[in-house]
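Asks: here you go, sequence then predicted model.
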Amino acid sequence: MTQTIAPRVRTLVLLFLAVTGALLAGAAPVSAHAALTGSDPGQGAVVDRAPAQVSLTFSEQIAVSDDAVRVLDPQGKRVDKGDPANPSGTTYTVRLLGGLPDGTYTVAYQVVSADSHPVAGAFTFSIGTPSETSVSVSAQASDDGLVGWLYGLGRYTSYAGFVVMAGGAAFVLACWGRGAGVRPVQRLVVSGWLALTGATLALLLLRGSYTRSGKIGDVFDLSLLGEVLQTKPGAALVSRLLLLAAAALFIAVLFGAYENRENEEKRDLTFGLAIGGTVVAAGLAASWAMSEHASQGLQPGIAMPIDVVHLLAAAAWLGGLTALLVALYRAPADTPVDRDAVQRFSRLAFGSVVTLVVTGVYQSWRQLGSWSAFTDTRYGQLLLVKIGLVVVLVAVASVSRRWTSRLAQAAAPADTRHEQAQETVPAEAVSAQKSDAGQDVTDAGGRAETAGKAGAGATGAGEAVGADSARAVQLARQRAAMETARQKRLRDADPDRFGLRRSVLAEAGIAVVLLAVTTVLTQTEPGRTEQEAKVASSSSSASASTGQGTGAVTLHMPFDTGGENGKGVATIDLDPARVGDNDLHVYVEGPDGRPVDIPEVKVAFTLSAKDIGPLSVVPDHVTTGHWSASGVQIPMAGDWEVEVTVRTSDIDQVTVSKNAKIG
């Protein structure tokens, strides 16, 4: 069987690479987590007059609360009024108090994206002249503390419970029908149901604090719980609880009436349970697909069914693997997991892996969209870890397949010997039983005669026979227990079965880590959105300038001083870029697009055609990564050379330049 599987595995690998390349090559923009793509005023902008409102534009629809957007003055006091409004599309506005003085203001936002994840951030803008501010520019999300950690643990537990419950039940129905009567397997599936139910209830209670305050004391706030129930994630959690009631009925039938039916009735019941169990499991999987990444972005109508299939395949593989591990280690000696059950699960696992590869390729393309996102984003890096774990898991599974093949080959001669023994034992057993029965009758008669001669009554003889019967039953139980223990020792001593147990245990250990990485992935911003947010942030910073007047000049100048942390981009904004007075803004960002401070920035203007310049300007430092100067004089129109000198240390300095038409 191993030789047959090898070509199929090579074909799947080639197919995987081809499909991945084709999908990634044709990627189109998409978002899943919400990202701030624009604002008015823009990030770092300096406006002449106080705006009447602040507007924020996100990459997708978001859920906002009363305190979702806050605007703070330089002293940290709130200057916004009213609740955030959604005038159109993905743009949200908040009104400001009138008569705001000059200075630097901070806009902090904390919203919930359509795929259920909290998103937080902050930026600054200035009215008139920038000033110092006591407000921190960064904003901590509500999922960064203890509540966020507990919510992540609840997610992991819910995934693990679903995998164990659905996969364990599938293993019993599709691979090992006798397992319905094995207590350890029953406890495993019931434990999965309990874990999923408990985790779902915990997530429902934690949800309000997770998306709002992040405080552990708000977990039992009934008003927050009421708000959660009106959201899509809250409705998904409630639906999951209702489906878990149906799952409880399914488990009761599987481990109750199913085991007690005759073979003909059991076959009919198996079909019914398979249909009903698939419907319930698909509904549970849909409670994730309809409220998380798959429900937003590109092709949600295709992505959600594919996500359901992906979850079902993962449950069939990893949950069935867990059930097989329990059966190999904990099944009674009189009900061992047979080689046919192991081979059936091997085929089921192979089909599940193929399904996971196909659906996983689509999901990877949808969430990343480019090869660079694999290494440049946290989501891509985690996905690489997940792919590596899957490869290792498949490699260990191939070892398990070889042990299964050896177990099947070794079992055939053993079955022959067992049948021969069955043919010889009955005659000897019958003879022994007859001899024992005759001896019992003789002994009973002798004891009765002796008792009569001794003058004992019929009651005494009856008590003696009863005592002998009790001892015989006790001896029979002891012999049965010793025989069961002997069979278990012989079974565990089988090197093929021992090797299979070890390889399956290794698979289960890797599966635990794989499930943890998958849980973290569901809470991580997809690579597409992360890259789009960086581009939007960079564009917003670059376009911020005084007045935003028509004719303003913006120049992006990459630099490298050659020292440590010497790379970055200097952006020059000259507004209104005309003859006479102009306002100059300089923004310095690191390679990651974040504002950075450096020891010195100087700007010079040269008009070579008229031998004018260089006209040096030393801007004043305003805030992190931002310098400005007002009253910059441009004496005449022309093609000016703009030079920027940046110094990143005491000895590392470089001058970069670009030409710009001014006036």
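Replies: Ah, there it is.
Asks: from here on, contacts and neighbour counts on C-alpha atoms
Replies: OK.
Asks: longest helix of this structure?
Replies: Secondary structure of the chain per DSSP state H: the longest helix is helix 378-453.
Asks: and that one, how far out from the chain middle?
Replies: Centroid displacement of helix 378-453 relative to its chain, using CA atoms, centre = their mean, to the nearest Å, is 42 Å.
Asks: any idea which helix or strand comes after that helix?
Replies: For helix 378-453, the succeeding helix or strand toward the C-terminus, using DSSP states H and E, is helix 458-493.
Asks: centre of the chain to the very next helix or strand once past that following helix, how far?
Replies: Following helix 458-493 in sequence order, the next helix or strand is helix 495-522 (DSSP H and E). A distance of 18 Å separates the centroid of the chain from that of helix 495-522, by CA atoms, centre = their mean.
Asks: stretch 465-479 now?
Replies: Once both centres are worked out by CA atoms, centre = their mean, stretch 465-479 turns out to sit 59 Å from its chain's centre.
Asks: same check, this time on stretch 189-207
Replies: Here the centre of stretch 189-207 is set off from its chain's centre by 16 Å, with CA atoms, centre = their mean.
Asks: now do stretch 21-38
Replies: With CA atoms, centre = their mean, you get 19 Å for stretch 21-38.
Asks: then stretch 638-649?
Replies: For stretch 638-649 - counting by CA atoms, centre = their mean - the centre lies 47 Å from the chain centre.
Asks: and for stretch 124-142?
Replies: In terms of CA atoms, centre = their mean, the centre of stretch 124-142 is set 33 Å apart from its chain centre.
Asks: tell me the buried residues in that stretch?
Replies: Using 16 or more other CA atoms under 10 Å as the test for burial, stretch 124-142 gives 124-130, 133, 135, 139, 141-142.
Asks: pick the one among those closest to residue 377.
Replies: Minimum distance to residue 377 across the buried residues of stretch 124-142 is 19.3 Å, recorded for residue 141 (CA to CA).
Asks: turn the buried residues of stretch 124-142 into JSON lines, columns for secondary structure and distance to residue 376.
Replies: Below are the buried residues of stretch 124-142 laid out as JSON lines (DSSP: H, G, I helix; E, B strand; the rest coil; distance: CA to CA, whole Å):
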{"residue": "124", "secondary structure": "strand", "distance to residue 376": "27"}
{"residue": "125", "secondary structure": "strand", "distance to residue 376": "29"}
{"residue": "126", "secondary structure": "strand", "distance to residue 376": "32"}
{"residue": "127", "secondary structure": "strand", "distance to residue 376": "36"}
{"residue": "128", "secondary structure": "coil", "distance to residue 376": "38"}
{"residue": "129", "secondary structure": "coil", "distance to residue 376": "37"}
{"residue": "130", "secondary structure": "coil", "distance to residue 376": "34"}
{"residue": "133", "secondary structure": "coil", "distance to residue 376": "33"}
{"residue": "135", "secondary structure": "coil", "distance to residue 376": "31"}
{"residue": "139", "secondary structure": "coil", "distance to residue 376": "23"}
{"residue": "141", "secondary structure": "coil", "distance to residue 376": "22"}
{"residue": "142", "secondary structure": "coil", "distance to residue 376": "25"}
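Asks: okay, now the one to match up with it:
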Amino acid sequence: MIGRTPRRGGAVRALSRVLSPAVVVALLLPLAALLVLGSASPAAAHATLVGTDPVEGAVLDTAPEQVTFTFDEAVIGVPAGIQVFDATGAEVAATASVRKAQLVVDLDGEVDEGTLVVVWRLVSADGHPISGSLSFSVGAPSDVVDVPTVSTDASTNAPLHLGVARWLGYVGLLLAAGLAAFSVLFLPADRAHDGSRRRLRTAARAAAVVGALACWVGVPMIALYQLGLPPSALGRASTWSALAAGEYVVPAMVVLGLALAVGAMPRAAPDRRRTALVLAGCALSLAAPSVTGHTRAATPQALVIGVDVLHLLAGALWLGGLVAIGLVLADLAARDDSGALVLARFSACASGVLALLVVTGTVLAWRIAGSWGELVDSGYGGLLLVKVVVVLVAVAIAAWNRFSLLPRLRDATRRAERRGTASVLVRTSLAEAGVLVAVLLVTGFLVDRSPEPDATPSASAAPGDASGESVWLGGIIAEVGLDPLGVGPATVTITMTDPDGAPAEGYEAPRISLSTAEVDLGEIELRNLGPGIYAGDLVMPTGGTWEAQVSLRTTEFDNPVKTVRFEVP
């Protein structure tokens, strides 16, 4: 028989009722569905260039005093991120400034006739670097444009060591906060369990140190990644001042919150004041990662940030609780039935935590990825699906613990039987925690992975052939052509038809951007020539393999993207 529930069980039972699966699903899911489905605008991956002055491929009579780029959201400037070249590859003197969603490039030097290329690199609100270029001509286009490879064309993919630092930060943060919360919510209040409290406090402090250090070590890595600079740039003040304030706020909040939570962990039975301090510190540190990243760019922002905080809170309770069970269950089960009581209490709460994780994870996937189709078409979606599969493994282990091992521990009457069952539970709980650590490893790389769809190469057009290639954009066939197929002025054409061959109408204008490994022309402005036919003028600066990335918003939430390759002689 199970004895009397230890003191402070009322607060925990109330928490279990609040976090029960039925309550979570009944309250949170309809609210999330209302806000998500009722939102007029789809989720945004990162800042998108919506217009330039002059436009791509323009031929001007006189050189402009400044060049303006307009984006759909605020952007952050990068030191030496803007460079202007003439057709010979010589750099033209220029200064750049960022005004919220607008980049202004002032041409300071004398500009000769011919083609100019403005190469730019900025940082989006979600922390992802973005880059591109703009070509226009003064007087007449140049016959040959030779733009060198520059630092602003550096890869925008996050480096491996940054993902590892993110992972260590998440493991330390969630583990420290979860252990601290477990010590005040689930441990019995009598002094016989002070040894267990001491063990949890030691483990939480070690985890907090790892989490705090990883967060701060990640700051210089983020600076180099976002700004596209070499390690030597860390010695310049301009590198640090170019970072968004949020990149400093997050580590500071993590350190402050973990210091409060771990520092307030009790040596003996906690009173209400100490419990409140621990939980407040946990909440502060776990809210920190939502200040930056994908949640800043997804809409509706208030919903996504709130859901992200709940997601991390639930993850901390799950991971920290499992490790805490592994640390103290053997001692609790050796004395009396306290082990079964604590495990039953945590298991009831964990079921609610799992429901909360499912609901919040679903909402975050929907708003950040932008559509269910992007979960398959993008690298971000692929990693997210891997995370889901690994979580399902953890859920299977949790179900075994709850429905098989927990009843055995509860029904055990002899000390040796309790010890044996508790030993098995400790091993399976730590295995479940290990799977969650693997989940956090995937999360560490997801943070810096852009939700933009990956390019899917199709067959290349033959050299010198102006005929296009067809791609499938969510039920619409888009034929993309480039004429003439060579260096110099050209026209890109997109012809959209339905499966029956009729012109596809009733959609927004498609979008197309062209780039090579060295040069990115950015988005090409298109004009409508008739039902389903769009064209845009540009100047091809060099030969080689050019990728044309085409997208079409087919529904409020779906924006398929495909890529066509052209071999320009």
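Replies: Yep, it's here. All figures in this text were calculated on a predicted structure; none of them were measured in a lab.
Asks: thinking again about what came up before, I'd like the buried residues of stretch 124-142 of the first structure as CSV, with distance to residue 206 of the first structure appended.
Replies: Shown next, in CSV, are those (distance: CA to CA, whole Å):
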residue, distance to residue 206 of the first structure
124, 31
125, 35
126, 38
127, 40
128, 43
129, 44
130, 41
133, 34
135, 29
139, 21
141, 15
142, 11
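Asks: which other helices and strands does the longest helix of the first structure contact?
Replies: Other helices and strands packing on helix 378-453 of the first structure, by 3 or more CA pairs under 8 Å, 6 or more residues apart in numbering; DSSP states H and E, are helix 2-25, helix 339-367, helix 373-376, helix 458-493, helix 495-522, helix 527-543.
Asks: okay, those, which one's buried deepest?
Replies: Burial of those is given as mean neighbour count (mean count of other CA atoms under 10 Å); helix 527-543 ranks first at a mean of 21.
Asks: that helix: what's the following helix or strand?
Replies: Towards the C-terminus, the helix or strand next in line after helix 527-543 of the first structure, according to DSSP H and E, is strand 553-560.
Asks: my guess is residue 210 of the second structure meets residue 170, correct?
Replies: No: Residue 210 of the second structure is beyond contact range of residue 170, at 9.4 Å (criterion: CA atoms under 8 Å).
Asks: looking at the two, which one has more neighbours?
Replies: Neighbour totals were compared for residue 210 of the second structure and residue 170, and residue 170 leads with 26 against 19 (other CA atoms under 10 Å).
Asks: quick one: map the more buried one onto the first structure.
Replies: Residue pairing (TM-score structural alignment): residue 170 of the second structure is matched to residue 159 of the first structure.
Asks: most centrally placed residue in the second structure?
Replies: residue 447 (3.7 Å; CA atoms, centre = their mean).
Asks: I'd say residue 102 of the first structure and residue 130 touch.
Replies: Yes: with contact defined as CA under 8 Å, residue 102 of the first structure and residue 130 form a contacting pair (7.4 Å).
Asks: right, and the residue nearest to the centre of the second structure touches residue 295 too?
Replies: No: between residue 447 of the second structure and residue 295 there is no contact under CA under 8 Å: 10.0 Å.
Asks: contacting residues around the residue nearest to the centre of the second structure?
Replies: For residue 447 of the second structure, the contact set (CA atoms under 8 Å, 6 or more residues apart in numbering) comprises 166, 293-294.
Asks: redo that, cut-off 7 Å
Replies: residue 293 (CA atoms under 7 Å, 6 or more residues apart in numbering).
Asks: state the distance from it to residue 130 of the second structure.
Replies: According to CA to CA, to the nearest Å, residue 447 of the second structure and residue 130 of the second structure sit 16 Å apart.
Asks: same question, residue 512 of the second structure
Replies: Residue 512 of the second structure is 16 Å from residue 130 of the second structure, where distance means CA to CA.
Asks: which residue lines up with residue 229 of the second structure in the first structure?
Replies: Residue 229 of the second structure maps onto residue 214 in the first structure, by TM-score structural alignment.
Asks: burial check on its match, number of neighbours?
Replies: Around residue 214 of the first structure there are 22 other residues, counting by other CA under 10 Å.
Asks: go on, residue 162 of the first structure?
Replies: Number of residues near residue 162 of the first structure (other CA under 10 Å) recorded here: 28.
Asks: pretty sure it sits against residue 195.
Replies: No: if you go by CA atoms under 7 Å, residue 162 of the first structure and residue 195 don't touch, sitting 8.2 Å apart.
Asks: spit out the residues that contact the two alike.
Replies: Common neighbours of residue 162 of the first structure and residue 195 (CA under 7 Å, 6+ apart) do not exist.
Asks: can I take it that residue 512 of the second structure is in a strand?
Replies: Yes: when DSSP: H, G, I helix; E, B strand; the rest coil is applied, residue 512 of the second structure is found to be in a strand.
Asks: for it, what are its contacts?
Replies: 523-524, 548-551.
Asks: distance check, it against residue 524 of the second structure.
Replies: 6 Å.
Asks: just the angle between the helix or strand residue 646 of the first structure falls within and strand 553-560, please?
Replies: Assigned by DSSP H and E, residue 646 of the first structure falls within strand 638-647. On the basis of axes from the mean of the first three to the mean of the last three CA atoms, to 10 degrees, strand 638-647 of the first structure is oriented at 40 degrees to strand 553-560.
Asks: mind listing what's buried along the helix or strand that strand 638-647 of the first structure is followed by?
Replies: Using DSSP H and E, the helix or strand that follows strand 638-647 of the first structure towards the C-terminus is strand 653-662. Buried positions in strand 653-662 of the first structure, judged by neighbour count with 16+ other CA under 10 Å: 653, 655, 657, 660, 662.
Asks: with stretch 538-553 of the second structure instead?
Replies: Of the residues in stretch 538-553 of the second structure, 538-543, 545-553 count as buried by neighbour count, 16+ other CA under 10 Å.
Asks: surely residue 40 of the first structure meets residue 55?
Replies: Yes: counting by CA under 7 Å, residue 40 of the first structure touches residue 55, with 5.2 Å between them.
Asks: so these two - more neighbours on which side?
Replies: With neighbours defined as other CA under 10 Å, residue 40 of the first structure and residue 55 compare such that residue 55 has more, 19 against 16.
Asks: quick check: the more buried one is in a strand.
Replies: Yes: under three-state DSSP, residue 55 of the first structure sits within a strand.
Asks: in the second structure, what residue corresponds to it?
Replies: By TM-score structural alignment, residue 55 of the first structure lines up with residue 68 in the second structure.
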